[in-house]
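**Q** Predicted model and sequence follow; I will ask about them next.
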Amino acid sequence: MSEFPTKSFLILEDGTVFEGTHIGAQKEVISEIVFNTSMAGYLEVLTDPSYAGQAVCMTYPLIGNYGICKDDMESARPWIDGLIVRELSRIPSNFRSDMTIQEFLEEYGVPGIAGIDTRALTKILREKGTMNGMITTRNDYDLEEVILKLKSYATGKVVEKVTCEQKYEIKGSRSLEENGAISGSAKFDKEAYDKGIHERKPSIVKKINGLGKKVALLDFGAKENIIDSLVKRGCDVTVYPALTTAEEIIAAAPDGIMLSNGPGDPKECTSIIEELKTLYHTDIPIFAICLGHQLMALATGADTFRMKYGHRGGNHPVKDLQTGKVYISSQNHGYVVDMDKLDEKVATPAFINVNDGTNEGLSYTGKNIFTVQFHPEACSGPEDSRDLFDRFIDMMKERKKDA
């Protein structure tokens, strides 16, 4: 960075303009503007594929104080369009840190803005709802022209952008490096990125003795901790691109199917929904998280709607309706399943959000299928609900026992 900070602007589609300091890459971006209330875990936010098509405002006032540790990345590169913070730490204090967050943003081509009143921005988004915005260093912008661009912007079909290009396998008893997965510290191919070529593979490198349960993971933008949570429990995981046919997955005879998190409007995923209808009619145990949860609901006749400003953070309470237990959960979603349009002959609510009463999970009647809106694999984040992966393992064991 230059010695003298560059002035930067965040322009919202309602005409609000915030003036701050440029951070990250020298780049102008139009994106959907959302906020995240987590106090830590900014690297996981940066590299979570569910944020594709969005610029994220971190409500915690100081971001970057423990630097960047690439071993903690949720994918091989960041997916957010931009970062919005009150103050960016320039001198991280952490023995695991590989670089500063400024260096990370520059390396991977992510622009941002610092020094704005993030509380005021968050209040606007809460009161008026999520809206589009532009981060720019141009001070000669035409506000009316920018607003027209913002109103016409749409994230589009971002699942196809973040999914893996071809299927790959991770054996529970072998290291991920032996299975061809790239390291989280692998160099970012900026030339390929600028051409629209996006490849994302796991970066976790561990050796774990596996029990051999075969799990087919449909990658709609899967966080690595979903894969890691299955591998730690001895599963051999085959990761499939999002547009893989149900026929191919069924032919592989998996013990269970995992539907991952991912970005965007679930109703955009029309071809995926059609394939899930076929998977629903099998007796293969299915566990779905976040976008996967929404897609399975749509595939079985339910509906989803866009929330005013979504749930994004690491402190959302959800209640298990069967046990009465309340989990503190990590969440990242802007859409939710409409419980008013849920056919209880097909599925019943399994979890609700304690704050606003929205749906947080479904149990499917007469099926080995359960789905959750929140993230039981969260890292960083609460570990309250990680035993849901054990429930999935038990479902696979029971089916094998009955076979």
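**A** Noted; the coordinates are in hand.
**Q** Every contact and neighbour count from this point should use C-alpha atoms.
**A** Will do.
**Q** what's the distance between residue 380 and residue 163?
**A** Going from residue 380 to residue 163 by Cα to Cα, to the nearest Å gives 22 Å.
**Q** higher neighbour count, those two?
**A** residue 163 (25 against 18; other Cα atoms under 10 Å).
**Q** now the strands: where do they sit in the stretch 251-400 of the chain?
**A** Taking DSSP state E, counting those that start in this stretch to define them, one finds strands in the stretch 251-400 of the chain at 256-259, 286-289, 304-320, 326-337, 347-353, 359-364, 369-372.
**Q** ah, wrong one, I meant the stretch 101-250 of the chain
**A** Going by DSSP E, counting those that start in this stretch, the stretch 101-250 of the chain shows strands at 111-114, 131-136, 168-170, 213-219, 235-241.
**Q** Pull the residues that contact the first one.
**A** Counting by Cα atoms under 8 Å, 6 or more residues apart in numbering, strand 111-114 makes contact with 8-10, 20-29, 81-88, 105, 135, all of which sit outside it.
**Q** related to what we said a few turns ago, which stretch among the strands of the stretch 101-250 of the chain comes nearest residue 346?
**A** strand 213-219 (22.2 Å; Cα to Cα).
**Q** quick revisit: among the strands of the stretch 101-250 of the chain, which comes closest to residue 50?
**A** strand 213-219 (11.2 Å).
**Q** my guess is residue 353 contacts residue 317, does it?
**A** Yes: counting by Cα atoms under 8 Å, residue 353 does reach residue 317; the two are 6.1 Å apart.
**Q** quick one: the nearest residue to residue 147 once chain neighbours are set aside from residue 28, how far?
**A** What sits nearest to residue 147 in space, not counting adjacent residues and going by Cα to Cα, 6 or more residues apart in numbering, is residue 13, at 5.1 Å. Per Cα to Cα, residue 13 is found 15 Å from residue 28.
**Q** also this one, for the comparison:
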Amino acid sequence: MKAILALEDGRLFEGRAFGATGTSTGEICFNTSMTGYQEVITDPSYRGQIVTMTYPQIGNYGVNPDDAESASPHVRGFVIGELSPVASNYRSRQTLAEYFSEHGIIGIEHVDTRALTKHLRSAGAMRACLTTELTAEEAVEAALKSPSMEGCDLVQEVTVGDPYAWEQDSRRFTLPNVVTSQEGNWMELPPIRSRIVAYDFGVKYNILRRLRQAGFEVEVVPSTTPAEAVLNRNPDGIFLSNGPGDPAALGYIHGEVKKLIGKKPIFGICLGNQILGHVFGGKTFKLKFGHRGGNQPVKDLRTGKISITSQNHGFAVDPDSFDTNVEVTHINLNDDTVEGIRHKDYPVFSVQYHPEAAPGPHDAAYFFDEFADLVDQSK
């Protein structure tokens, strides 16, 4: 079936639909990761977005429940060059097309994703419509009528409804060995050393896994949980998760997090970093086309060390808007935007990128141990 991708500026891309049919709108963006399409699709930070994968062939290893980063997909649509006709992997349970059909996600293939990506890099991320039923003119009009990402609070759509203890993955998965039994592919997790509360603004499963692997017992709470309710739990530390949408639209969250500063050690990732930026008196702004992929170079200004990082964000913190007791610790070497901050007086720090990867390099995985050490020192 024919499908159309229409951008709000009138640019059109035609291709073949796979998965579901119908019409969907959202912000069009691109991800440069070569693998990990399932993790991208199920990352809650992509809520409200139509994602383009720049790698030419997608779907070659299928879909399996173990690689999901949340309970369901969150992308509004998926744009690729070619859908692999074969899903070949011993862990695969269904094809990408079957998965999209099951969850009502529209995919489009046979798109010149190189041309689309170059257009977005030049013109910037924008609203788009992906459809199998509208004319080109109607699709452009639908894109123009869809809400802008700026000012949009999408956290309410992805946060958990009730608090829960993270109990999945009682053992840590290591490299698969198809020769041995599955039991041989696992190793025991370390004992619990601290208890933390994790705010769920759209948290990825692998962040919770990494926190548990660092020795934390994790209780996940909704984004609207008052600071008083968190402190009443008397955790050893507090974690602020990643999530979708515009961080400036989350004033109700900024106010509660501000009450936690100086009370407990705090670690934030991605949206958590941007929320702390607002809490510290700063501002955020929208990037032209965002940082999405597993090849973003980041420099640690304290050590000079450079890491290749996994990123997924469309907003950044203004480094000139902070209080004087906040220090920029990391910058992006492609555009010098803020990638990490810390408070000079309180045990609070955050990074804009994703140290848990999934997908991406593991250069920055040490942050989870750094948080564990900070919590130990603060007890």
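**A** Yes, it's here. What you see is a predicted model; the values in this text were computed from it and never measured.
**Q** just to revisit the earlier point, could you dump the strands of the stretch 101-250 of structure 1 to CSV with mean neighbour count and distance to residue 313 of structure 1?
**A** Converted to CSV, the strands of the stretch 101-250 of structure 1 look like this (neighbours: other Cα atoms under 10 Å; distance: least, Cα to Cα, whole Å):
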stretch, mean neighbour count, distance to residue 313 of structure 1
strand 111-114, 27, 20
strand 131-136, 24, 18
strand 168-170, 18, 29
strand 213-219, 25, 22
strand 235-241, 23, 27
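**Q** CSV for these, including distance to residue 258 of structure 1?
**A** Shown next, in CSV, are the strands of the stretch 101-250 of structure 1 (distance: least, Cα to Cα, whole Å):
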stretch, distance to residue 258 of structure 1
strand 111-114, 33
strand 131-136, 31
strand 168-170, 14
strand 213-219, 5
strand 235-241, 9
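**Q** quick one, which of the ones you listed is nearest to residue 374 of structure 1?
**A** Taking these one by one with Cα to Cα, strand 213-219 is closest: 16.6 Å.
**Q** Just tell me the aligned range of that closest one in structure 2.
**A** Under TM-score structural alignment, strand 213-219 of structure 1 corresponds to residues 194-200 of structure 2.
**Q** Could you do stretch 348-366 of structure 1 as well?
**A** The aligned range for stretch 348-366 of structure 1 is 327-345, by TM-score structural alignment.
**Q** residues making contact with the matching stretch?
**A** Stretch 327-345 of structure 2 is touched from outside by 273, 296-302, 316-319, 325-326, 348-353, with contacts defined as Cα under 8 Å, 6+ apart.
**Q** Narrow those residues to those that are buried.
**A** Buried members of the contacts of stretch 327-345 of structure 2, scored by 16 or more other Cα atoms under 10 Å, are 273, 296-300, 316-319, 326, 348-353.
**Q** rewinding a little: average offset of the match of strand 213-219 of structure 1 relative to structure 1?
**A** Comparison of stretch 194-200 of structure 2 with structure 1 after fitting gives an average deviation of 0.4 Å (mean Cα distance after the TM-score superposition for structure 1).
**Q** what separates that stretch from the chain centre, distance-wise?
**A** 18 Å (Cα atoms, centre = their mean, to the nearest Å).
**Q** what's that stretch in contact with?
**A** 159-160, 215-223, 225, 230, 235-243, 372, 375-376.
**Q** Stretch 349-362 of structure 1: end-to-end distance?
**A** 5 Å.
**Q** and the gap between residue 28 of structure 1 and residue 152 of structure 1?
**A** 17 Å.
**Q** okay, these two: which has more neighbours?
**A** Just comparing residue 28 of structure 1 and residue 152: by other Cα under 10 Å the higher neighbour count belongs to residue 28, 17 against 9.
**Q** The equivalent of that one over in structure 2 and residue 133 of structure 2, how far apart?
**A** Under the alignment (TM-score structural alignment), residue 28 of structure 1 pairs with residue 23 in structure 2. To residue 133 of structure 2, residue 23 of structure 2 is 7 Å away according to Cα to Cα.
**Q** do the same with residue 370 of structure 2
**A** 51 Å.
**Q** Ok, residue 43 of structure 2 next?
**A** From residue 43 of structure 2 to residue 133 of structure 2 the distance is 27 Å (Cα to Cα).
**Q** aligned partner of residue 380 of structure 1 in structure 2?
**A** Under TM-score structural alignment, residue 380 of structure 1 pairs with residue 359 in structure 2.
**Q** give the contact list for its match.
**A** Residue 359 of structure 2 sits next to 33, 35, 36, 39, 40, 294, 310 when contact means Cα under 8 Å, 6+ apart.
**Q** Scan the residues you listed and report the most crowded one.
**A** Within these, residue 310 tops the neighbour count with 27 neighbours, counted by other Cα under 10 Å.
**Q** so what corresponds to that residue in structure 1?
**A** By TM-score structural alignment, residue 310 of structure 2 lines up with residue 330.
**Q** how near is the closest residue to residue 17 of structure 2 other than its chain neighbours to residue 79 of structure 2?
**A** In space, residue 17 of structure 2 comes closest to residue 108 once its chain neighbours are excluded; the distance is 4.5 Å by Cα to Cα, 6+ apart. Noted for residue 108 of structure 2: a distance of 5 Å to residue 79 of structure 2, by Cα to Cα.
**Q** And residue 369 of structure 2, by the same measure?
**A** Residue 369 of structure 2 is 37 Å from residue 79 of structure 2, by Cα to Cα.
**Q** Am I right that residue 204 of structure 2 is in contact with residue 43?
**A** Yes: with contact defined as Cα under 8 Å, residue 204 of structure 2 counts as touching residue 43 (6.2 Å).
**Q** anything in contact with each of the two?
**A** Joint contacts of residue 204 of structure 2 and residue 43 (Cα under 8 Å, 6+ apart) are 69, 70.
**Q** In which helix or strand does residue 91 of structure 1 reside?
**A** Using DSSP states H and E, residue 91 of structure 1 maps to neither a helix nor a strand.
**Q** corresponding residue for it in structure 2?
**A** In structure 2, residue 91 of structure 1 lands on residue 86 (TM-score structural alignment).
**Q** what does residue 268 of structure 1 give?
**A** Under TM-score structural alignment, residue 268 of structure 1 pairs with residue 249 in structure 2.
**Q** Its match touches residue 152, doesn't it?
**A** Yes: counting by Cα under 8 Å, residue 152 is a contact partner of residue 249 of structure 2 at 6.3 Å.
**Q** rewinding a little: what do we get in structure 1 for the residue nearest to residue 17 of structure 2?
**A** Checking TM-score structural alignment: residue 108 of structure 2 goes with residue 113.
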